[in-house]
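Asker: okay, here's the prediction I keep looking at, along with the sequence it came from:
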Amino acid sequence: MGSFKGHVVPGTLFLMVGIWHMWCCVYRYVANPKTFRVKVWNSVPGFGGRLKYLELYTVVIGAFIDLCIELLYATHLRFFVGGELNPTHFNNFEHSAMLVMFLIFGLIALLSEKTSFLPLPEGALCLVAATAFCAEYVLFYFHSTSHKGLEGYYHFILVLLIGLCILTSIGGALIPTSFPLDLSCGIAITIQGLWFYQTAFTLYGPMMPDGCRLKDSEIVCRSGDSEVRGELLANFQLFAMVFGVLVAVTGSYSFMASRFGYSNYRALQTEAANLDRD
C-alpha cells in the first residue's frame, strides 16, 4: 500500500523532467531540424553556464531525497526483524532499489558530461536511462504489495506508461535522429508524472470514486459495479491527460516554430521546392 506523499514526490520529479524534455526537444527541432539529435537530458541556457546541468542535478538530488524518505524515514531504520528483512517495509525497500537506479543514471550522466573518466555517447546514456525505467517496471510489475481491484488497475496503467518510457529510450539510442521518438519519451515521462499525481489524489486523496474507500490500508469498493465505475473513471482520467499533453505540445510547437524556427522552415521549403523543379 502506498501513500499520498509517496506518489506525489516521484510524480513531481517525473513531471518536471518530462515537461523540460518536451520543451527542449521541440525547441531544438524547430531551431534546426536538419541537425536534430536525440538527447537524454537537456542543458539550461544562460546564467553564465551555472545552471547548465540543472536537470541532472534535479534527478540526482530528487532521487536521493526520495531514497532517504523511503529507506530512512518510512522504515524508521527498522531494516531487520528477527535477523531478517522487515516484511512490513518490503515495498519501501523495493522503491529504494528503483530510486537507486535513477540516482546512478544521474551520476553517470554527470560524470560523462563533466569529467573525462566516463565519456559515454548519447546513445549509451539513453540505454542507461532505459535500464532505470526497466528497474521501475520490474518493481511495479512484481510488487511485493498485492495490488488488487481499483488500486491494481491504477498501477497497471502506471506499468504501461513505464513501458512506453523504456521503448522510447531504447528507440532514441537506436535512431538518434528521430524527433518523434525523443518527443514521445518526454510525453511518456510527463504523463507518468501526472499519473502518479492522479493516483495520489484518487486513491489517497479527495477524488476517491463513489462506492469505494480506503479501509485498513486497502482500497475496497462496495460492489463490483462501483469498482467498474472507478476503472472507467481511470480510463477517462488517462484520456484527459493524454489529450491535454498533446494539446500543450502542439501549442508549444506552433509557438516556437513561429518565433524561433520560421526562417529555417521557410529555407527548407525553398530547398525542397528547388529540388522538385530540378
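Answerer: Great, that's in hand.

Asker: alpha carbons only for contacts and neighbour counts from here, please
Answerer: Will do.

Asker: any idea which helix is longest in this protein?
Answerer: Secondary structure of the chain read by DSSP state H shows that its longest helix is helix 224-259.

Asker: got another one to weigh against that:
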Amino acid sequence: MGTFIGHIVPGLALALLGLWHAINTIKSYLTNGPGKFAVRFWFRDLEVISILSFSILAMLMQVLDFPSFHFAFKLDNFEHATMFIHVALFAGFTLYTDLTDSFDILSGFVGILASSVFGQEYFLLHFHSTDHVGLEGHYHWLLQLIVLVSLVAAVVATASPKNFTAALVLSISVAFQGCWFINMGFKLWDPAFVPEGCVMNLAKAGGNGMLGAVTCGSDEADFRARSLANLQFSWILAAILTFIALVCLKLARKSSITDRLTEYKKLHSKGSDSTITTEDLKQTNP
C-alpha cells in the first residue's frame, strides 16, 4: 500500500462502500421504523462477493510486492495483507450464511467478524513495523482515530442490533476511512500535492528509507503541514456529513410523501367501502 495507487484504489472502494451502506441504512430505518429496524453489515450478495474478491486480490498484490510482482518477505506488506485476511474472512463467512439461509442465527458472529476487521486494522496500524515519522506519521495517527471510531461503532452495532445511530456512524466512518486514504495518496505520494516546504524522499533500491516518505525542511514547514492535515481531516468529515444530511432530508421527505399517499389510499378505500355498504343497505331495505 506504500504507493499512490495503493492508497487511491482501496480508498475509493472504502468510500463508495461506506456511502452505499449509509444510504441503505437510512432507507431501511425510514422504511421499517425504529421498532423493526435491524443493523445490516451488508445489503446485496454482489456487495459481499466484490469485497471477498477485492480482499483476495489485495492480499496477492501485497505478497507479490506490487508493482514488481516478485515474492518478497516484507513485514509491512504482510501486515497489510493480514488486514485483508480479516476482511476476506468476514466476507466469506457472511456470503456462506446468506447462501445457507443461516444469517439470522449467525448474525451475532457476523458482527464479531466485522468488529475484528477494524480491531485488527487498528492493531496493525498502531504497531506497524514501518516507523511512520514526521508528517506521514501524523496522517497515520489521524487514520487510527477514524479506525477506532469504526471499531467502537461495529461493537455497539453487534451488541445492539437495532441501534440506528451505531449503524450510521459505522457507515460514515468507513466512508471517512476511504476518503482519508485518497487524501493520503495525494498528499504523501504525489509530488504535486506535497505541502510547501516539504519533499518526497524516494528510497533507493535496497535502502532503509521508506518509499515516498515526506520530510519537511524546517520546523515551521512541518508545523504548517500538520496543521493543514488537521484542517483536511475536518473538511473531509464536514463534506461527508453534509452529504449524509442531504440524503437524510431527501429520503425523509420522500418517505413522508409516500406515507401520506398510503394513508390517503387507506382513507379513500374505507370511504368507498362505506358508500357501497350504505347503498347496499338502501337496496336491501327499500
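Answerer: Cool, the structure landed. Values in this document were obtained by computation on a predicted structure and should not be read as measured data.

Asker: returning to that earlier point: after the longest helix of structure 1, which helix or strand is next?
Answerer: Later in the chain than helix 224-259 of structure 1, the nearest helix or strand by DSSP states H and E is helix 262-277.

Asker: ok, residues contacting that next one?
Answerer: Helix 262-277 of structure 1 is contacted by residues Val30, Ala31, Asn32, Ala257 when judged by CA atoms under 8 Å, 6 or more residues apart in numbering.

Asker: from memory Glu218 of structure 1 sits against Met1, does it?
Answerer: Yes - with contacts counted by CA atoms under 8 Å, Glu218 of structure 1 reaches Met1, the gap being 6.8 Å.

Asker: which of these two has more neighbours?
Answerer: Glu218 (17 against 14; other CA atoms under 10 Å).

Asker: if I pick that one, what's in contact with it?
Answerer: Contact analysis of Glu218 of structure 1 by CA under 8 Å, 6+ apart lists Met1.

Asker: so it versus Arg78 of structure 1, what's the distance?
Answerer: Distance of Glu218 of structure 1 to Arg78 of structure 1, given as CA to CA, to the nearest Å: 23 Å.

Asker: show me the residue at the heart of structure 1, geometrically.
Answerer: Ile189 (2.8 Å; CA atoms, centre = their mean).

Asker: aligned to it, what sits in structure 2?
Answerer: Counting by TM-score structural alignment, Ile189 of structure 1 corresponds to Val174 in structure 2.

Asker: close enough to count as contact, its match and Leu12?
Answerer: No - taking CA under 8 Å as the definition, Val174 of structure 2 is not a contact partner of Leu12, at 10.8 Å.

Asker: give me the number of residues near the nearest residue to Gly171 of structure 1 once chain neighbours are set aside?
Answerer: Nearest non-adjacent residue to Gly171 of structure 1, counting by CA to CA, 6 or more residues apart in numbering: Leu181, 6.5 Å away. The local packing of Leu181 of structure 1 (other CA under 10 Å) involves 20 other residues.

Asker: same thing with Gly6 of structure 2?
Answerer: Gly6 of structure 2 is flanked by 19 other residues according to other CA under 10 Å.

Asker: same check on the one 4 residues further on?
Answerer: The number of residues packed near Pro10 of structure 2 is 20, by other CA under 10 Å.

Asker: right, and His21 of structure 2 touches Trp42 too?
Answerer: Yes - with contact defined as CA under 8 Å, His21 of structure 2 reaches Trp42; the gap is 7.5 Å.

Asker: re earlier: contacting residues around the residue nearest to Gly171 of structure 1?
Answerer: Taking CA under 8 Å, 6+ apart as the test, what Leu181 of structure 1 contacts is Thr168, Ser169, Gly171, Gly172.

Asker: ok, average deviation of stretch 110-126 of structure 2 from structure 1?
Answerer: Following superposition, stretch 110-126 of structure 2 is found to deviate from structure 1 by 1.0 Å on average (mean CA distance after the TM-score superposition for structure 1).

Asker: between His21 and Trp42 of structure 2, which has more neighbouring residues?
Answerer: Between His21 of structure 2 and Trp42, counted using other CA under 10 Å, the more crowded position is His21 (22 against 17).

Asker: how far away is the residue nearest to that one when sequence neighbours are not counted from Leu251 of structure 2?
Answerer: Distances taken as CA to CA, 6+ apart put Ser171 closest to His21 of structure 2, at 5.6 Å, once the chain neighbours are dropped. Distance, Ser171 of structure 2 to Leu251 of structure 2, using CA to CA: 17 Å.
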